[in-house]
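Have a look; sequence and predicted model below, questions after that.
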Amino acid sequence: MKNIFSIFLVLACFTVAKAQNVTPPRGSSFQDSVRSENSDGGKVILVNGEAMNTAKDFIENLTSSKTHTIFLASLRAASLVGTFKSRGPLTVFVPSDTAFTQKLGKKLDTLTKPAHKYELINLLSYHAVPGNYTAKELNKLIKDGKGEAALLTLSGSKLIARIDENRNIVLYDENGGKSVVSQFDIKQSNGTMHYTTQVLIPKDRAL
């Protein structure tokens, strides 16, 4: 119960981190795509052919994605929609549907049941970090940390970020699992979203 209370406390009181300008890694693919001004003042960005609006929040933009439906559905099942629609800023690492099915398989159905809601909250909040961390920011943190950076997530557990031999940003969970940032700097009204190749699992939950 103490651990669960801590998660809720972090979700309710996450702090703001400031951005800095540094050189981005070369390996990860930026959403270098067509942009056009929108009537609401934001910009429409095509990410893998899917329209993202910089004036919209995480939930609104994820609704437009056909390859990240499990993450969005899980946020709804965990009652975390409000957190990801908040002012933030947040940095969110979003695994694809393929990543979820490969990593969790049938366990995903179990996690989305009410009896396992707190486990699902812990898993999803492990993919979000308070603050607005672009690829440039992450690269600088890794450089300053002499090869790695510890990121404190909303779950209260840490992710480790490193740069691999291909200059990709790679995230490591507490079990040694790793996930490559495959698409980075997808700007949201309340933070920054990065697409990743794998689901990250916090150590204190057996999934």
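That came through, no problem.

rest of the way, CA atoms for contacts and neighbours
Will do.

Show me what the helix or strand encompassing residue 9 is packed up against.
If you go by DSSP states H and E, residue 9 is part of helix 2-13. The helices and strands touching helix 2-13, judged by 3 or more CA pairs under 8 Å, 6 or more residues apart in numbering; DSSP states H and E, number zero.

this is the comparison structure:
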Amino acid sequence: MIKSISAAAAIVAVLATGASYAQSNPTVGGAAMFEDRTIVENAVNSPIHTTLVAAVQAADLVETLSSAGPFTVFAPVNDAFAALPAGTVEGLLQPESKDQLVKVLTAHVVAGDLSGGELLRDVQAAGGELELTTVSGDTLTVVESGNGLAVRDENGGMAIITTADVDQSNGVIHVIDAVLLPN
């Protein structure tokens, strides 16, 4: 009986220890992100992505980013949009700028589900720079930066991935600190 209790206690201890090491989806802006929700369903809960959500809605991309995908989205935070020249965001959100807004937003999206680990491995295998073709047809270049990864747009603009591997039901989000601009 004592051996059975000791064995059961050992199993519980192993399971509890394993659970403490289980990796959960990162929070974004303090908000929980759920792996069983789509990119759009999670983004609307992120307090640091309200500008991005408004832009996705204005561009009529909600349905697309809610589809099966999978997509890898480099998601700029509100501060990234605020750092653009005055009036840029407001101008892009106007109905007459919809095509340009779609181009900017889809320049942040790559087909497939590319984790931070996969990106790092592929950057290293490619000699330090990995080119990705976006949904808009533009090119993003992923490079190592400090202890992580950065993404460079076609104009030389750089964004640091501040939170990687926010898993979604239809892909993955990597939070970035700058807006990537297509040519």
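Alright, I've got the coordinates. Note that the structure is a prediction, hence the values are computed from the model and not measured.

Name the residues of the helix holding residue 9 of structure 1 that are buried.
By 16 or more other CA atoms under 10 Å, the buried positions in helix 2-13 of structure 1 come out as 7, 8, 10, 11.

same deal with stretch 97-117 of structure 1?
Within stretch 97-117 of structure 1, the residues that count as buried by 16+ other CA under 10 Å are 97, 99, 100, 108, 111, 112, 117.

And for stretch 133-146 of structure 1?
So, applying 16+ other CA under 10 Å, buried residues of stretch 133-146 of structure 1: 133, 134, 135, 136, 137, 138, 139, 140, 141, 142.

Is the first one in contact with residue 192, as I believe?
This means residue 133 of structure 1. Yes. The criterion here is CA atoms under 8 Å, and residue 133 of structure 1 meets it with residue 192 at 6.7 Å.

and for the two, which residues touch both?
Taking CA atoms under 8 Å, 6 or more residues apart in numbering as the criterion, residue 133 of structure 1 and residue 192 both touch 90, 91.

ok, now which ones touch residue 113 of structure 2?
By CA under 8 Å, 6+ apart, the neighbours of residue 113 of structure 2 are 70, 71, 72, 171, 172.

ok, residue 48 of structure 2 touching residue 78?
Yes. The pair residue 48 of structure 2 / residue 78 is scored as a contact, 5.4 Å apart, by CA under 8 Å.

by contact count, what packs against the following helix or strand past the helix holding residue 9 of structure 1?
The helix or strand immediately downstream of helix 2-13 of structure 1 is strand 29-30, counting by DSSP H and E. Using 3+ CA pairs under 8 Å, 6+ apart as the contact criterion, the neighbours of strand 29-30 of structure 1 among helices and strands are strand 178-188.

Tell me which residue of structure 2 lines up with residue 183 of structure 1.
Matched by TM-score structural alignment, residue 183 of structure 1 corresponds to residue 163 in structure 2.

Correct me if wrong: that match contacts residue 172.
No. Residue 163 of structure 2 lies out of contact with residue 172 (CA under 8 Å); the separation is 11.0 Å.

Need the distance between the two termini of stretch 125-132 of structure 1.
The straight-line separation of the ends of stretch 125-132 of structure 1 (CA to CA, to the nearest Å) is 15 Å.

can you tell me what part of structure 2 that stretch aligns to?
Counting by TM-score structural alignment, stretch 125-132 of structure 1 lines up with residues 106-113 of structure 2.

And that stretch, what's buried?
For stretch 106-113 of structure 2, a neighbour-count test (16+ other CA under 10 Å) marks 106, 107, 108, 109, 110, 113 as buried.

Can you get me a residue count around the closest residue to the fifth one other than its chain neighbours?
Looking back up the chat, that one is residue 110 of structure 2. Residue nearest to residue 110 of structure 2 in three dimensions, not counting chain neighbours: residue 134, with 4.5 Å by CA to CA, 6 or more residues apart in numbering. Applying other CA atoms under 10 Å, we find 19 residues neighbouring residue 134 of structure 2.
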